[in-house]
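J.: sequence-free structure coming up:
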């Protein structure tokens, strides 16, 4: 099932551990749980990756990696899932999160005309940061929870199905 699929595309842990640019991490990358694929590790990695993907912050991959190391779940999956918010999907995702935050805070949504300048960016962020941040956290928690539950349920369903098939054979 998923284990075989993910293992096929997962990077080699030894390559990651021996990477010169990651030496500053020391022995933290030597934890076997960071590369282990089981139901707990994969579902937590999905939660972290999806949650961080909705946060409107730079360096989402670093945040996802730090959380995966802290929680000791699958590092490659959590970092990979952050790429759900890429330059193509980012405007739609963050606009949706902004709308959710504006609805919860009962703030009217701001209309704006795009202008490519630092002053415009600072002015607009000052207007929308509260609904954007609240909506991003709420959407991140909801999507992370959905991802967590779906991975756990799918993994369990697959295991039960394989047990039944083995029993019938």
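T.: Received it, and whenever you're ready, just let me know what you need. No experiment lies behind these values; they were computed from the predicted model shown.
J.: drop to CA atoms for contacts and neighbour counts, all remaining ones
T.: Fine.
J.: Buried residues in the helix or strand residue 104 falls within, which are they?
T.: Secondary structure from DSSP states H and E places residue 104 in helix 90-105. Neighbour counts over helix 90-105 (16 or more other CA atoms under 10 Å) mark 90, 93, 94, 96, 97, 98, 99, 100, 101, 102 as buried.
J.: Over to stretch 66-77?
T.: Buried residues in stretch 66-77 (16+ other CA under 10 Å): 67, 68, 69, 71, 72, 73, 74, 75, 76, 77.
J.: Take this one as well and set it beside the first:
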């Protein structure tokens, strides 16, 4: 993955696009820190049940430097196909943590509009847990595997001499 990102970032068409639209290069940087921050932020937002998740990722641009396209892509973990099971598991987890008995869920808009008061707090408690721990775990994994990849490449390079 590291090599693919490095090769893609040096592509002439991408450089022409950056120059044409005057995109700051740090928003497209493919180093370990920028990639791991993008994964952290994108997944953190992805687990939170809210509309306009991509806009939430973009709202962090003035405060953090991260690879913006990857951050936007990571928030698409929660897409129309994955949202119902993802939010259901978050609701069950939140109910368990709060010691509440989960309501039987029907996957209809009518049911959600009538029961939003009952499921709101358990859903967001579960979402907070998955958001925090899931994004931190992914951040650690990206850093760990990136460093081990660099270490392995350096060792192979030393052994070839």
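T.: Perfect, thanks for sending it. What you see is a predicted model; the values in this text were computed from it and never measured.
J.: Can you tell me which of the buried residues of helix 90-105 of structure 1 is nearest residue 130 of structure 1?
T.: residue 101 (7.5 Å; CA to CA).
J.: mind listing what the aligned residue in structure 2 for that closest one touches?
T.: The pairwise alignment with structure 2 assigns residue 101 of structure 1 to residue 94, based on TM-score structural alignment. Shown in contact with residue 94 of structure 2 (CA atoms under 8 Å, 6 or more residues apart in numbering): 121, 122, 123, 124, 125, 126, 127.
J.: Filter the residues you listed down to just the ones in helices.
T.: Those of the contacts of residue 94 of structure 2 mapping onto helices are 121, 122, 123, 124, 125, 126, 127, per DSSP state H.
J.: name the element the most centrally placed residue in structure 2 belongs to?
T.: Against the mean C-alpha coordinate of structure 2, by CA atoms, centre = their mean, the closest residue is residue 43 at 2.1 Å. Secondary structure assignment for residue 43 of structure 2, by DSSP H and E: helix 32-46.
J.: and what of residue 157 of structure 1?
T.: Residue 157 of structure 1 belongs to helix 118-168, assigned by DSSP H and E.
J.: returning to that earlier point: any idea which of the contacts of residue 94 of structure 2 is closest to residue 32 of structure 2?
T.: Distance to residue 32 of structure 2, by CA to CA, is smallest for residue 127 among the contacts of residue 94 of structure 2, at 26.7 Å.
J.: The closest one: neighbour count?
T.: Using other CA atoms under 10 Å, residue 127 of structure 2 has 27 neighbouring residues.
J.: so who does the counterpart of it in structure 1 touch?
T.: Residue pairing (TM-score structural alignment): residue 127 of structure 2 is matched to residue 136 of structure 1. When contacts are counted by CA under 8 Å, 6+ apart, residue 136 of structure 1 touches 54, 55, 56, 94, 97, 98, 101.
J.: Same list (these) but as TSV, adding distance to residue 109 of structure 1.
T.: Output for the contacts of residue 136 of structure 1, formatted as TSV (distance: CA to CA, whole Å):
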residue	distance to residue 109 of structure 1
54	19
55	19
56	18
94	13
97	12
98	8
101	10
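J.: and which of those residues is nearest residue 145 of structure 1?
T.: Nearest to residue 145 of structure 1 among the contacts of residue 136 of structure 1, with distances taken as CA to CA, is residue 54, at 12.7 Å.
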